[in-house]
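Enquirer: Predicted coordinates and the sequence they were generated for:
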Amino acid sequence: MTLWRIRATVADRPGFLSVLTASLALRGVNILTVQVHTTEAGAVDDFLVDAPAELTADDLVAAVERGRGRNCWVARSEAQGLADQPTRALGLASRLVRDPDGLGESLRSLLNADSVTWRPVVSGPAGPGHGAGTMRLPDPYGGSFEVLRTAPSFTPAEYARAQALVDLAGAVARQAADRVTLVLPDGAELTVRPAVPDDLPAVLSMQHRCTARSLLRRYPGRGAAPPERLRRLLSPAHGVTLLALTGGGDGQPERVVAMANLAPEGVLAELGLLVEDGWQRRGLGAALLRRLVGYGARAGYAALLAHTPADNVAVLRILDRLYQPGTVDRDGELLTVTVPLHERRAGASSAAETSAAAEV
């Protein structure tokens, strides 16, 4: 058995596929599977075939062209090619559920790609989409994947399959980051979960309960954030916003007591943290920052930035003790602290990060 993959464009008209298959049959080629990709240029037919051992790639191309096929691509295939596309896709989806960080490798396998590279930018002229040999897909953790394949050209159907795999990875990531119970050093229990737009009234209430000093530390030079900005923070296009809530038991409504944000800025991402005054210096802020740093490391950012007034000693101590900032730049009373992430992306986990939470 000599397995080949053949891809060719055929006019999307009745009878043209049968002409192509008849031409292959005349050379003793047995078609094992066929997939049809609809494109503007015509129907792209993808065959897995068993051909006589004496046939070469040139022989198969000639047979396709005699059958009115064009833009023919031929390559030898292995026995695993006998698994049909739905079976392969379901297998990759199952693997992705168990290992969400394997999205890049899953895309490479799904598309038989030459390479898959993570890029920090997802918008702009090189946003999501596909060309002949390049496909760009958003990464649920931030940034995007660039998929390269010399041949054959990508089709809209392949892009749709890849996008479905990305959507699954995003759902798994959101589920993994969903509600968790956080126990503070003093024994208090809170719920931490990603924010949603409907949280706006609760976040506004928390903001109203915060002192002017706490608001100025979170939003230097302006104090309380207007509802429009909070709405954007609660549903970021990329990045993540986490809320800490207390209550919810014995019929009591949940109350937001802290909000932490991670907002992308190219290859960097900005950290933001607001903790209600009564919950400061209890370890809550440090716990939320650790989760954001973990998110940023998985997303592949080069570093995180924290903009904070020079008198915000508690946050500065947390960053210094847990993350050993690379640089601290000063602009008047405003400090910009840089937290490098290259070692964390490699899987490093410092002992300091597993120590007890600090003072916010």
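Expert: Good, I have the coordinates.

Enquirer: going forward, measure contacts between C-alpha atoms and count neighbours the same way
Expert: OK.

Enquirer: Tell me which residues of the longest helix anywhere in the chain come out buried.
Expert: Secondary structure of the chain per DSSP state H: the longest helix is helix 156-176. Residues of helix 156-176 classed as buried: 158-159, 161-163, 165-166, 168-170, 172-174 (neighbour count, 16 or more other CA atoms under 10 Å).

Enquirer: Check which helices and strands that helix is in contact with.
Expert: strand 30-39, helix 85-98, helix 103-111, strand 129-130, strand 134-138 (3 or more CA pairs under 8 Å, 6 or more residues apart in numbering; DSSP states H and E).

Enquirer: Tell me which of the ones you listed is the most buried.
Expert: strand 134-138 (a mean of 22; mean count of other CA atoms under 10 Å).

Enquirer: Now do that one and helix 156-176, the angle between them.
Expert: 30 degrees (axes from the mean of the first three to the mean of the last three CA atoms, to 10 degrees).

Enquirer: List the contacts of stretch 315-326.
Expert: Ala286, Val337, Thr338, Val339, Pro340, Ala352, Glu353, Ala358, Glu359, Val360 (CA atoms under 8 Å, 6 or more residues apart in numbering).

Enquirer: Below is an additional structure, to be compared with the one above:
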Amino acid sequence: MNQTQVGLPLVRRAGEPDADELARMLTGLTDLSRYFRFQSAIGTPPRTAVLLRMLCPAGAAFVATRSGTIVGHAMWAWAPGESTAELAAVIAEDEQRRGLGIRMLSTAAADAVASGATRFLFVVSAANDRSIRMIRRRWPDATVERDGTLLTFVTPAHLPDRPKERTDVVDEEVGCLEGGEMAASGELRPVDDVVPAL
């Protein structure tokens, strides 16, 4: 771990003022990481329309920051289907495989459940083995359909690592968001997970 990774990243709600910093993070991703997240070209630097969809979705967006620098992004957005929320996240290269992605997905999932989501949707490249393993491990009841090079997972809405969500668990996760920034305390545990590429 280098000196810039000593403190825990803070997770907070995202908005339009984060566009420049998010663009910087996305520009620093490898081509493979960008492909797994977007499955298409986003431009270098990313197009403004892409950044605005990420920061102001029809749901909610969150960023993780370390010393004011964005190192992760997660979001949920309403998808076709009754009460279905699509979840997505992307993590800076230096922060991947440290648990930040699943922590951010948990934050987005809790917010989606609090907003009425009863199902989650993930769209993942069939080549993204780590994301596929993470979804199968964290949401084992997910069904999957293949469409060319993409896999679409649908699962009942519950937070990862928990079989079902009690109201007080969801309220605790969402309550943390209402106070602004929070330390993402569980994100540096050793796991072999990356986030779904949507």
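Expert: Here it is on my side, so go on. Note that this is a predicted model, so its numbers are computed, not measured.

Enquirer: Would you pull the TM-score for this pair?
Expert: Once superposed, chain against chain, the TM-score is 0.73 (TM-score structural alignment, normalised by the length of the second structure); 164 aligned residues with a CA RMSD of 2.5 Å.

Enquirer: List buried members of the contacts of stretch 315-326 of the first structure by neighbour count.
Expert: For the contacts of stretch 315-326 of the first structure, buried by 16+ other CA under 10 Å: Ala286, Val337, Thr338, Val339, Pro340, Ala358, Glu359, Val360.

Enquirer: secondary structure element for the residue nearest the centre of the second structure?
Expert: The centre of the second structure sits closest to Ala89, judged by CA atoms, centre = their mean, with a distance of 2.5 Å. Using DSSP states H and E, the element containing Ala89 of the second structure is strand 84-91.

Enquirer: Show me what Ala88 of the second structure aligns to in the first structure.
Expert: For Ala88 of the second structure, the aligned residue in the first structure is Gly272 (criterion: TM-score structural alignment).

Enquirer: make that Asp111 of the second structure, sorry
Expert: Match for Asp111 of the second structure (TM-score structural alignment): Tyr295.

Enquirer: before we move on, what about Ala77 of the second structure?
Expert: Match for Ala77 of the second structure (TM-score structural alignment): Ala263.

Enquirer: quick check: angle from the host helix or strand of Leu48 of the first structure to strand 30-39?
Expert: Taking DSSP H and E as the definition, Leu48 of the first structure sits inside strand 42-51. Here the directions of strand 42-51 of the first structure and strand 30-39 differ by 160 degrees (the same axes, to 10 degrees).

Enquirer: Report all helices and strands that strand 42-51 of the first structure contacts.
Expert: Strand 42-51 of the first structure packs on strand 2-10, strand 30-39, going by 3+ CA pairs under 8 Å, 6+ apart.

Enquirer: just so I know, which of these lies nearest Ala303 of the first structure?
Expert: strand 30-39 (41.2 Å; CA to CA).

Enquirer: and the angle for that closest one with strand 2-10?
Expert: Using the same axes, to 10 degrees: strand 30-39 of the first structure against strand 2-10 is 30 degrees.

Enquirer: tell me the contacts of the closest residue to Gly116 of the second structure other than its chain neighbours?
Expert: The shortest distance from Gly116 of the second structure to any non-neighbouring residue, by CA to CA, 6 or more residues apart in numbering, is to Ser83 (6.5 Å). By CA under 8 Å, 6+ apart, Ser83 of the second structure lies in contact with Gly116, Ala117, Thr118, Arg119.

Enquirer: Most neighbours among the residues you listed, which one?
Expert: Ala117 (23 neighbours; other CA atoms under 10 Å).

Enquirer: The residue lying closest to that residue once chain neighbours are set aside and Asp168 of the second structure: what is the separation?
Expert: Once flanking residues are discounted, Ala117 of the second structure sits nearest to Ser83: 4.7 Å by CA to CA, 6+ apart. Distance, Ser83 of the second structure to Asp168 of the second structure, using CA to CA, to the nearest Å: 20 Å.

Enquirer: Show me the strands in the stretch 151-300 of the first structure, by range?
Expert: Using DSSP state E, counting those that start in this stretch, the strands found in the stretch 151-300 of the first structure span residues 180-183, 189-194, 240-246, 255-265, 268-275.

Enquirer: Need the helices and strands packed on strand 42-51 of the first structure in CSV (columns: distance to Asn312 of the first structure).
Expert: Converted to CSV, those look like this (distance: least, CA to CA, whole Å):
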stretch, distance to Asn312 of the first structure
strand 2-10, 62
strand 30-39, 58
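
Enquirer: tell me the angle of the top helix by length along the second structure relative to strand 69-79?
Expert: Using DSSP H, we find that the single longest helix of the second structure is helix 100-114. On the basis of the same axes, to 10 degrees, helix 100-114 of the second structure is oriented at 40 degrees to strand 69-79.

Enquirer: By how much does helix 100-114 of the second structure deviate from the first structure on average?
Expert: Superposed on the first structure, helix 100-114 of the second structure shows a mean distance of 1.2 Å to its aligned residues (mean CA distance after the TM-score superposition for the first structure).

Enquirer: Alright, I will stop here.
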